[in-house]
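>>> Predicted structure and sequence below. I'll ask about it afterward.
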Amino acid sequence: MVSAPHEAMHRIFQECPGLFSRLSDVLGLELPPLTSAEPLTVDLTETEPLERRVDTLLRIETRNDGPFLLIVEAQGKKDPGKTASWPYYVTYLNNKYRLPVLLLVICQDHATAAWAARPLTIGLPQWPTVTTRPLVAGPHNMPVITNVAEARKDLALATLSAITHADNPDVDAILKTMSVALRDTPESIAEPFVELIAQGLGNRPAAQQWRNLVAVDLSFYTSPLSEEIRDEGREQGRAQGRAQGRAEGRAEGRAEGGAESRAEDVLLILGARGVGVTDATRERVAACRDLELLRRWLVRAAFVAASEEIFDKETSADQ
């Protein structure tokens, strides 16, 4: 039950709205002269549901300090609306779960990261009532991982690093490091990272570089991206075969596995890259049963400009 003193302590401001202008002097809060004050409704109930969703919400347990909530927001550009929504997320979740709340924002460019890192205040400039301080991870503070051993130590961190550095001039080296690090990783573990990097690169030029690396270094995986690349290669191979009059029957009839499967992969990569495959190249690759030789041809297929160059020992990709 609300007590009489409780009512008196706040109702006096309803009776005398201008009281705060005198009280501010007592509190040492410097304000410009107030011109008016009027009571508003005290009912803060929302009559219509308003949908608000965070990107990811985790409950984190700690050894000594107890649990806390982690909000993860992915921010691709500056958004003035976050000035209101981020403080709301923090205060709402704190009130709902009665747990400390940490807000983490992930960015891919320096300007957005600097904008997101600014404290968000609610209140007056002289005395903020609520301050929300996002923790920001982006290209300004995420490590650039180009060492395979370092990437293998923490594949999740290395994947996030590759995503946040999508616009880094050295992104090719970063992606090559990831493809090598994932090469000997069990497919069930590697597959989510392969797909997340592809998603994180979006439609940037580096996305095609990643597809080429997946096609070569991770050609044995059955992840959605790997299968998509194979499907594209098969489709282009069939189209080229129709033009040449006989490639489709050979490509579709070739059995999976062993040297035949690796030979097919060589031709698929060339087709996916739009490299014309001559009859002589196709026959030589199809007839080869040397797995190590086929492996070298597969690597070269991701870089050569003409199909017969996969047989050139001096190809730059093989140096």
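Here it is on my side, so go on. Computed from a predicted model, the values in this text were never measured in an experiment. Residues are numbered from 1 along each chain as shown.
>>> contacts and neighbour counts: CA atoms only from here.
Will do.
>>> Could you find the closest non-adjacent residue to Thr132?
Distances taken as CA to CA, 6 or more residues apart in numbering put Leu120 closest to Thr132, at 5.0 Å, once the chain neighbours are dropped.
>>> ok, now Glu61?
Closest residue in space to Glu61, ignoring its immediate chain neighbours: Pro67 at 4.1 Å, by CA to CA, 6+ apart.
>>> I'd say that neighbour and Arg98 touch.
No - here Pro67 lies out of contact with Arg98, judged by CA atoms under 8 Å, at a distance of 10.2 Å.
>>> do you know how far the residue of the chain most remote from its centre is from Asp217?
Centroid-distance maximum for the chain: Ala4 at 55.0 Å, with CA atoms, centre = their mean. Remark: distance between Ala4 and Asp217 (CA to CA, to the nearest Å) = 75 Å.
>>> Against that first model, consider the following:
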Amino acid sequence: MVPRTYHADGMVLFCDPMDRPLLAAVLEVQRGRDLAKQRTWKLYVAQLEAELDVDTALVIFCPGPATARWYRRLLPSDGPSGLLLQPLIFTPGDVPLVVDVERARANPALVVLSALCHGGSPEVDTAFPALLEALRSVGPKKEILYYDVVLAGLPGAARARREAFMTTTADYEYRSELFRNIAARRDGDAVLTVLDTRGVPVPEAVREKILACTEQAQLKLWLRRAVTAATAADVVNE
């Protein structure tokens, strides 16, 4: 028999100050039901424990609560196998929305995870100040990495509202090269997304004017106006 190769979504190794392994974790994202996972997940755990000689936890993130309930029912009755899986299964509802600034400074990674889990909810906007402080607290090198994670993970509407917050309320300079490039290309889209999210109708002529504009200063001005404007015309009128 030729062994197959399996790849987990992610693996993390926790070490002491001397770089000696203390604990490992297999990280999986599960969006649907898959009976085969109760066997392949054992391979991930067993491989790490055998290779690193360290206890290994299995952590499963299920975006949908129904999927999480299904796996919780499935895995405790694991059958006659000698390797029982006891994963830590969590959903966005199990992650608190972090809005406290002091808590954000103390645990930046939790704030980033919280924002990503609640990105589809309008309430995520209340976490933007805490997220800003979390990024500032980790130092320039990590800040760029965290910023790119947030940028990639937030849905389009939430990302546009965050762009508006960073350029208006926070007056924040984009430090991530990826974020700067996307912002330069898509400021026009951001203006339209903010208006659409707020329920402000955009006539076709105004939409074309916004998308045709290539002046970054003008687009940033329109983006600031889009946050509070009553009509689309109020955004682009001189």
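Looks like it came in fine. All of these numbers come straight from a predicted model, not from anything done at the bench.
>>> Could I get the TM-score for this pair?
TM-score of the superposed chains, computed with TM-score structural alignment, normalised by the length of structure 2, equals 0.70; 214 aligned residues with a CA RMSD of 3.7 Å.
>>> Distance-wise, check the residue nearest to Glu61 of structure 1 relative to Trp115 of structure 1.
Distance of Pro67 of structure 1 to Trp115 of structure 1, given as CA to CA: 29 Å.
>>> Name the single longest strand found in structure 2.
When structure 2 is parsed with DSSP state E, its longest strand is strand 21-29.
>>> Give the other helices and strands that that strand contacts.
Packing contacts for strand 21-29 of structure 2, counted by 3 or more CA pairs under 8 Å, 6 or more residues apart in numbering; DSSP states H and E, involve strand 10-15, helix 37-52, strand 56-61.
>>> Sort out which residues of that strand are buried, please.
Neighbour-count burial for strand 21-29 of structure 2 flags 23-28 (criterion: 16 or more other CA atoms under 10 Å).
>>> so which of these comes closest to Tyr174 of structure 2?
Using CA to CA, Leu27 comes nearest to Tyr174 of structure 2 of these, at 30.3 Å.
>>> what does that closest one align to in structure 1?
Aligned by TM-score structural alignment, Leu27 of structure 2 pairs with Val72 of structure 1.
>>> Which residues are in contact with that match?
Each residue near Val72 of structure 1 by CA atoms under 8 Å, 6 or more residues apart in numbering is listed here: 54-57, 103-106.
>>> Of the residues you listed, grab the buried ones for ChimeraX.
Buried residues within those, by 16+ other CA under 10 Å, are selected in ChimeraX with:
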select :57,103,104,105,106
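>>> how about CSV for the contacts of Val72 of structure 1, with distance to Pro192 of structure 1 added?
Below are the contacts of Val72 of structure 1 laid out as CSV (distance: CA to CA, whole Å):
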residue, distance to Pro192 of structure 1
Val54, 22
Asp55, 18
Thr56, 17
Leu57, 19
Leu103, 24
Leu104, 21
Val105, 21
Ile106, 19
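>>> ok, now how distant is Glu61 of structure 1 from Pro143 of structure 1?
26 Å.
>>> Kindly report the same for Glu195 of structure 1.
The gap separating Glu195 of structure 1 from Pro143 of structure 1 is 21 Å, by CA to CA.
>>> what element comes up after the longest helix seen in structure 2 heading to the C-terminus?
Longest helix in structure 2 by number of residues (criterion: DSSP state H): helix 177-197. The helix or strand immediately downstream of helix 177-197 of structure 2 is helix 204-212, counting by DSSP states H and E.
>>> any idea how far that following helix is from the chain center?
Distance of helix 204-212 of structure 2 from its chain centroid, counting by CA atoms, centre = their mean, to the nearest Å, is 31 Å.
>>> which residues does the residue most central in space within structure 1 contact?
Centrality entry for structure 1: nearest residue to the mean C-alpha point is Gly200, 4.0 Å, by CA atoms, centre = their mean. Listed by CA under 8 Å, 6+ apart, the contact set of Gly200 of structure 1 reads 163-164, 166.
>>> CSV for the residues you listed, including secondary structure, neighbour count and distance to Glu46 of structure 1?
Compiled in CSV, the contacts of Gly200 of structure 1 are given as follows (DSSP: H, G, I helix; E, B strand; the rest coil; neighbours: other CA atoms under 10 Å; distance: CA to CA, whole Å):
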residue, secondary structure, neighbour count, distance to Glu46 of structure 1
Ile163, helix, 26, 39
Thr164, helix, 26, 38
Ala166, coil, 25, 41
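>>> any idea which of the residues you listed is closest to Ser223 of structure 1?
Distance to Ser223 of structure 1, by CA to CA, is smallest for Ile163 among those, at 18.5 Å.
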